[in-house]
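J.: Show me the folded form of this:
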Amino acid sequence: MTAIDNIAQANTRYAATFPGPRSRHPRLKLTVITCMDSRLDLFGALGLEVGDAHLIRNAGGIPTDDVLRSLAISQRAMGTSEVVLAHHTECGMAGFDDDAFRAELEAESGQAPTWRVPGFDDVYDDLRRSVETVRTCPWLPNRDHVRGFLFDVATGVLHEVS
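T.: Okay, here's the model as predicted:
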């Protein structure tokens, strides 16, 4: 059985107990931007329930153009007003070589990606930079309540980074 078969079966069990529809407008008016890392259980770690917040994930939790597009929609069309950026320890983007990765993709496919894959050397500096990127984004009407946290994948503890 494949992983996809397993999730299809799990969904059958889940749907049987699903409590029904919720508003598309997040109840907490919160957006969380974080990494796609499978070790991050956002609902458990942040005490969230389905319908509480928008969750935007990518490699590194970096506020790329696409993340800022989604965040602008979240705020302008769905009424969110607070943003949490949650980066984490042992991130695969730490020390990631964007130029080498792009060269590898181009060598294998014959086509260079149109996007960049920014890595970072210091997760704390990257988190501060990410918070500043959101706070200064001109397309966002709500930039006063933006905070950054580092999730420790070994302990589950969330530390605020200022």
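
J.: Please count neighbours and contacts with C-alpha atoms only from this point.
T.: Will do.

J.: Any chance you could list what contacts the helix or strand hosting H159?
T.: For H159, the host element (DSSP states H and E) is strand 158-161. With Cα atoms under 8 Å, 6 or more residues apart in numbering as the test, strand 158-161 has contacts from A45, Y124, L127, R128, R147, G148, F149, L150, F151, D152.

J.: PyMOL command for the buried members of those residues?
T.: To isolate the buried members of the contacts of strand 158-161 in PyMOL, using 16 or more other Cα atoms under 10 Å:
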select buried, resi 124+127+128+147+148+149+150+151
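
J.: which one among the contacts of strand 158-161 gets closest to L71?
T.: R147 (14.4 Å; Cα to Cα).

J.: Excluding chain neighbours, give the residue nearest to the closest one in space.
T.: Of all residues not flanking R147 in the chain, V84 sits nearest, at 5.1 Å (Cα to Cα, 6 or more residues apart in numbering).

J.: Check the gap between the one you found and A72 for me.
T.: Using Cα to Cα, to the nearest Å, V84 is found at 14 Å from A72.

J.: The structure of the following sequence is requested for comparison with the preceding one:
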Amino acid sequence: MSTSAHLPAEPSVAPTGAARTGGTVTDRLIDANHRYADAFTDPGMDARPVLRVAVVACMDARLDLHGALGLALGDCHTIRNAGGVVTDDVIRSLTISQRALGTRSVVLIHHTGCGLESLTEEFRHDLEIEVGQRPSWAVESFRDVDQDVRQSMRRVRTSPFLVHTDDIRGFVFDVKTGLLREIETSD
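T.: The predicted model follows:
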């Protein structure tokens, strides 16, 4: 099985901006950046988040974390990856966020309909066959989103590198309603 078989179908919506006129999506993003920079004023912010919180969430394009959580620029550190799972690299980012930049709270957000629910670790095997090298990372797929949030909370709470593990909360974002549902720990 080709790993590209896991990709969703191309959207049927006509492309806009640079993509429609022959440029790439990246060209469109760079054009948008120029417009942004023209109106940009330095907000004079520090790199330390105002709310002293780090949010770990899935990279899914349907999750507008700032909108869903009422956050403004500078309020939080946002760490995103496939599934919003707590990996070694997430622990690295959280450690820097806490120890160097003053965060004290961690919010974990998974969501309904996550693509990792339909993948398995077999994906790594398929990649190895396709490219001739096995990835060093785990897919971190799961079948039960609530249980995966609990596992992620445990990974944060038990990390020896993190100094602030008393305010760790996990949620599932419903992509149909926009509501967060808190997941209680089983500890």
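
J.: How close are the two chains, by TM-score?
T.: In this superposition the chains share a TM-score of 0.95, using TM-score structural alignment, normalised by the length of the first structure; 161 aligned residues with a Cα RMSD of 1.1 Å.

J.: and the strand holding H159 of the first structure, which stretch of the second structure?
T.: Under TM-score structural alignment, the match for strand 158-161 of the first structure in the second structure covers residues 180-183.

J.: any idea which helix or strand carries the most centrally placed residue in the second structure?
T.: The centroid of the second structure falls nearest to R80 when counting by Cα atoms, centre = their mean (2.1 Å). Using DSSP H and E, R80 of the second structure maps to strand 76-81.

J.: Just give me the mean distance for whichever helix or strand comes after that strand relative to the first structure.
T.: Later in the chain than strand 76-81 of the second structure, the nearest helix or strand by DSSP H and E is helix 88-101. Mean deviation of helix 88-101 of the second structure relative to the first structure after superposition (mean Cα distance after the TM-score superposition for the first structure): 0.5 Å.

J.: Please work out which residues of the first structure line up with helix 88-101 of the second structure.
T.: Residues 65-78 of the first structure are where helix 88-101 of the second structure lands when matched by TM-score structural alignment.

J.: From the chain's centroid, how far away is the matching stretch?
T.: Put simply, stretch 65-78 of the first structure sits 12 Å off its chain's centre (Cα atoms, centre = their mean, to the nearest Å).

J.: buried set for it?
T.: By 16+ other Cα under 10 Å, the buried positions in stretch 65-78 of the first structure come out as V67, L68, S70, L71, A72, S74, Q75, M78.

J.: ok, which stretches of the first structure are strands?
T.: Under the criterion DSSP state E, the first structure contains strands at 30-35, 53-58, 82-88, 146-151, 158-161.

J.: Go through the ones you listed and name the closest to P113 of the first structure.
T.: Closest approach to P113 of the first structure among those (Cα to Cα): strand 53-58, 16.5 Å.

J.: Who are the packing partners of that closest one?
T.: strand 30-35, helix 65-78 (3 or more Cα pairs under 8 Å, 6 or more residues apart in numbering; DSSP states H and E).

J.: which other residues reach the longest one?
T.: Contacts of helix 65-78 of the first structure with the rest of the structure, by Cα under 8 Å, 6+ apart, involve 24-26, 31, 33, 54, 56, 80-81, 134, 137, 139-142.

J.: same deal with the first one?
T.: The set of residues that contact strand 30-35 of the first structure without belonging to it, under Cα under 8 Å, 6+ apart, is 52-63, 67, 71, 74, 80-88.

J.: what do we get in the first structure for D144 of the second structure?
T.: In the first structure, D144 of the second structure lines up with D122, judged by TM-score structural alignment.

J.: Report the contact partners of its match.
T.: Neighbours of D122 of the first structure in contact, by Cα under 8 Å, 6+ apart: A94.

J.: Also the one 3 residues further on?
T.: Listed by Cα under 8 Å, 6+ apart, D125 of the first structure has no contact partners.

J.: Please report how far the counterpart of V25 of the second structure in the first structure lies from A10 of the first structure.
T.: Matched across to the first structure, V25 of the second structure falls on A3, judged by TM-score structural alignment. Distance from A3 of the first structure to A10 of the first structure, counting by Cα to Cα: 10 Å.

J.: what about these two, which has more around it?
T.: Per other Cα atoms under 10 Å, whichever of A3 of the first structure and A10 has more neighbours is A10, with 11 against 8.

J.: Farthest-apart pair in the contacts of strand 158-161 of the first structure, please.
T.: The widest separation within the contacts of strand 158-161 of the first structure, taken as Cα to Cα, falls between A45 and R128 and amounts to 20.8 Å.

J.: Quick check on the contacts of helix 65-78 of the first structure: which are buried?
T.: If we count by 16+ other Cα under 10 Å, these have these buried: H25, P26, T31, I33, H54, I56, T80, S81, V134, L140, N142.
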